[in-house]
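Student: Predicted structure and sequence below. I'll ask about it afterward.
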Amino acid sequence: MVYAIGLAGIATAVFFMINAGINPRARPPGLDDVNPSTATSGSFMVLGAFHVIAILFYVEDDTPKKDRAATDPHDSKKPDSFTGFIRQPWYKVLSVGPISAAFCAASIFIWHSFAKFPGSPGTVWGDYSTSPASALTVFLLCWASTNIGFTFASICEAFNRDLFGLTILSGVIMAILALVIGLGFTDLPKQPTESALTMAAIALPLTLLTVIGVRAWAVARVARIDANRPRPSTQETQRSTKSGSDHHHRPAPGQPPFDMLRDGERVLMHFNSERSPQSQLLIATDQRFVRASILGSDRTSVLDQASPSQLTGASSRRVGRDLMTTAHFRDRQDMQVIGGDPEHSREFAEAVTRLAQTGQIRS
């Protein structure tokens, strides 16, 4: 929301400066032979380019604040992702484009009412105050531009852990596309309204399907890498810090996953991915829901945990050749493990969903 308002404000400021004949690069700023007729193309270029790079302003660490504060400042491990983008719920990701596009399309009505050059009838700019088709065209194309940027952001995040060169390459391509699309937007105000709307109506569903597919692939790839390279969570770091000078984990009596239980805690159900070299588990207890890994043969390491009140259910599905068992939560990222027995995965998902909905393990 803040980014949407900020982008609309920046584009509006650019429009009014050029519309008034003010050259912002002049020293001091003032009248310097700036043609007000270029106000529309310059402002539209800002809209197109900035929607493509919206991911740069989508910076949100997906680590809970209380755990972020407890993280060891000397820990040099790489973050889960640059922005938390692939960890966010679908509704957050898919809402960025339309919200930003709506604010920008609405702001253009203000531009048009003050424009010294209102444009020719029959064009996107000329019809803006008289036909909803022009505003719809801008809305759809801005949304599609955001989808294009998010597609390459997904590729960046997918290769962040193991092929960093491809991450850099994807980022460079995204920057080039921002420039190209921005230049394309400069010609949009002069385009016939009907043909521009047709182009926008085709572009949006194509880019929307693309970003959904590429992001799903990126999430699956990151989950697969995480399954093979588990690392301690911030919660585990916090517990080890509180233990004083004893930095070694001392499991409670019992075998995994029971060695991770707190006093009075009991396991309701668990699922084991059974992958090498370190299996990962999803564990439901009467106090929390946990994603953990088995280190060696006798130690459970907690990777992530959530409150039972956040649990909304679980699912079991195939992503390519991999079986993905996922626990879903409210207001936080999902927990996933790759592999395991398909029948056990399905039964576990059904039991967790029943637990989340009814509070009971069996119907």
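Tutor: Done, it's in.
Student: C-alpha only now, for contacts and for neighbours.
Tutor: Fine.
Student: Quick check: D341 vs F258, distance?
Tutor: 21 Å (Cα to Cα, to the nearest Å).
Student: Neighbour count for those two, which is higher?
Tutor: F258 (17 against 12; other Cα atoms under 10 Å).
Student: my guess is that one meets E265, correct?
Tutor: No: in this structure, F258 is not within contact of E265 by Cα atoms under 8 Å, at 9.4 Å.
Student: Next secondary structure after the helix or strand containing V211?
Tutor: For V211, the host element (DSSP states H and E) is helix 193-228. Next along the chain after helix 193-228, taking DSSP H and E as the criterion, comes helix 234-242.
Student: adding another structure so you can compare the two:
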Amino acid sequence: MTVVYGVVLTVLALIAFSTINAGIDLLMVNDGNIDPKYAAIVGFGILGLVHSIAIYFFTDDDAIAADGGWAELTIPDSATGFIRQAGYRVFSVGPVFAVFAATSIFIWHAIAAVPGEPGTVWGDYGSSPSPALIVFLSCWSAVNIGFTFASCAEAFHRDLFALFVTILVAMAFVGLGITVGFLFLPAQSTGSALISVVIAFPVSLFALVGARAWAKVRVARWDAADPRQLQHLQPRWDGIDPSTPGSPYPGGPPFDMLRRGEKLLMHFKSERTPEPQLLIVTNQRVVRASILGSDRTFILDQTEPGQLSGVTSQRVGHDLMTTAHFHDRSDVQVVGGDPAQSRAFAVAVARLARTGKVRR
């Protein structure tokens, strides 16, 4: 969908540019006529707006569980739903959108009634590669900035709602500022614009990487501290209610969450919180679950075992993070637990992923 959105939004910008370039004012001001010299300004402004609000085109987690067709659980009451997405999906939006934007401007320049002054970003677009690089990095930076604010908003959404709203308001103002900046970009000196974007791009990228990593850890801690907030998302599989103690298998966690014909291969238990969390590997799925006060397993997240690539056990600050890594989706984490058991679990999963066998 990232490519589809990139194409559609670029086509819309091209239509707006072509309309104004033909002297047609869609707002019907001045008898429906407009100076074609504004075509580049409006076109660049649309690109700035689209890239600064790119988060609104990244609102769903479309990963589907292989068996049963259930959509996997995303962040409860999520504003954007992209924190738990695989990294490649998050970090591909910026460059994909930016490539389409930078490429489309070559078409603009070829049909432009007013091709711009030499020495400016717009005027040099057909004669130098620098303007295309400037637009590419500017659009990518705009996406990074928007995603950085979205990461911070996600981190506070469920427990500090006032701060969440404040961040969203700030994101809107920053997006407006980015749009205004793009309005002035066509007339900016090519040299000064290149220097500015070469500085801004790595800063925006590092900010996104850091904010997303921090937000993921904070979300994981919140889930560990209060898993009951996720109960309204708990689905049912194969007519079995996982919230019913001992159904269909007795024995308590994690055996009570097994389906008919499902076999437990290994699991790791984090006992840091009053309601410990589990990473569970069966022959049918990989599950992150919580043990509720009534001594029953409550499933928080799950995926098919074929996606599992390994588990790492490491310290993040004062916390022990046991993280399950997957091929086509984001990581799943639990906080705390016994370090030796965490390492042993990681080794066992690595062997399972490599050989398909469980050490007995």
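Tutor: Looks like it came in fine. All values derive from a computational prediction rather than experimental measurement.
Student: Could you give me the buried positions within the helix holding V211 of structure 1?
Tutor: Within helix 193-228 of structure 1, the residues that count as buried by 16 or more other Cα atoms under 10 Å are 193, 196-197, 200-201, 203-204, 207-208, 210-212, 214-215, 217-224, 226-228.
Student: secondary structure class for the residue positioned nearest the centre of structure 2?
Tutor: Closest residue to the average C-alpha location of structure 2: F82 at 3.3 Å, with Cα atoms, centre = their mean. Per DSSP: H, G, I helix; E, B strand; the rest coil, the local secondary structure of F82 of structure 2 is coil.
Student: now the strands for the stretch 201-350 of structure 1?
Tutor: 267-272, 280-285, 289-295, 299-306, 311-319, 322-329, 335-338 (DSSP state E, counting those that start in this stretch).
Student: Quick one: closest of these to F103 of structure 1.
Tutor: strand 322-329 (30.1 Å; Cα to Cα).
Student: now the closest one: which residue numbers in structure 2?
Tutor: Counting by TM-score structural alignment, strand 322-329 of structure 1 lines up with residues 319-326 of structure 2.
Student: Run the chain-centre distance for stretch 47-60 of structure 2.
Tutor: 12 Å (Cα atoms, centre = their mean, to the nearest Å).
Student: How about stretch 33-50 of structure 1?
Tutor: With Cα atoms, centre = their mean, you get 29 Å for stretch 33-50 of structure 1.
Student: for that stretch, which positions count as buried?
Tutor: In stretch 33-50 of structure 1, counting by 16+ other Cα under 10 Å, buried: 34, 36-37, 39-50.
Student: what's the closest of these to G122 of structure 1?
Tutor: T40 (15.9 Å).
Student: Trace the closest one over to structure 2, please.
Tutor: Per TM-score structural alignment, T40 of structure 1 is aligned with A40.
Student: would JSON lines of the strands of the stretch 201-350 of structure 1 with mean neighbour count be doable?
Tutor: Output for the strands of the stretch 201-350 of structure 1, formatted as JSON lines (neighbours: other Cα atoms under 10 Å):
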{"stretch": "strand 267-272", "mean neighbour count": "18"}
{"stretch": "strand 280-285", "mean neighbour count": "24"}
{"stretch": "strand 289-295", "mean neighbour count": "23"}
{"stretch": "strand 299-306", "mean neighbour count": "21"}
{"stretch": "strand 311-319", "mean neighbour count": "18"}
{"stretch": "strand 322-329", "mean neighbour count": "21"}
{"stretch": "strand 335-338", "mean neighbour count": "25"}
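Student: Same list, those, but as JSON lines with distance to T63 of structure 1 please.
Tutor: Output for the strands of the stretch 201-350 of structure 1, formatted as JSON lines (distance: least, Cα to Cα, whole Å):
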{"stretch": "strand 267-272", "distance to T63 of structure 1": "24"}
{"stretch": "strand 280-285", "distance to T63 of structure 1": "19"}
{"stretch": "strand 289-295", "distance to T63 of structure 1": "15"}
{"stretch": "strand 299-306", "distance to T63 of structure 1": "10"}
{"stretch": "strand 311-319", "distance to T63 of structure 1": "17"}
{"stretch": "strand 322-329", "distance to T63 of structure 1": "14"}
{"stretch": "strand 335-338", "distance to T63 of structure 1": "13"}
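Student: of all those strands, which lies closest to R239 of structure 1?
Tutor: Nearest of these (Cα to Cα): strand 299-306, 10.6 Å.
Student: Doesn't K78 of structure 1 belong to a helix?
Tutor: No: secondary structure of K78 of structure 1 (three-state DSSP): coil, not part of a helix.
Student: Next one: it from F150 of structure 1, what distance?
Tutor: 21 Å.
Student: what's the answer for L197 of structure 1, then?
Tutor: Taking Cα to Cα, one finds L197 of structure 1 at 22 Å from F150 of structure 1.
Student: Could you do L303 of structure 1 as well?
Tutor: 28 Å.
Student: residue in structure 2 matching A8 of structure 1?
Tutor: In structure 2, A8 of structure 1 lands on T10 (TM-score structural alignment).
Student: shouldn't that match be in contact with A101?
Tutor: Yes: with contact defined as Cα under 8 Å, T10 of structure 2 reaches A101; the gap is 6.0 Å.
Student: ok, back up a step: please, which helix or strand holds the match of T40 of structure 1?
Tutor: helix 38-52.
Student: In structure 1, what range does the following helix or strand past that helix match?
Tutor: On the C-terminal side of helix 38-52 of structure 2, the closest following helix or strand by DSSP H and E is helix 87-111. The alignment of helix 87-111 of structure 2 onto structure 1 (TM-score structural alignment) spans residues 90-114.
Student: Compare that stretch with structure 2 and give me the mean distance after superposition.
Tutor: Stretch 90-114 of structure 1 differs from its equivalent in structure 2 by a mean of 0.5 Å after superposition (mean Cα distance after the TM-score superposition for structure 1).
Student: Show me what counts as buried in that stretch.
Tutor: Neighbour count says stretch 90-114 of structure 1 has 93-94, 96-105, 107-108, 111-112 buried, by 16+ other Cα under 10 Å.
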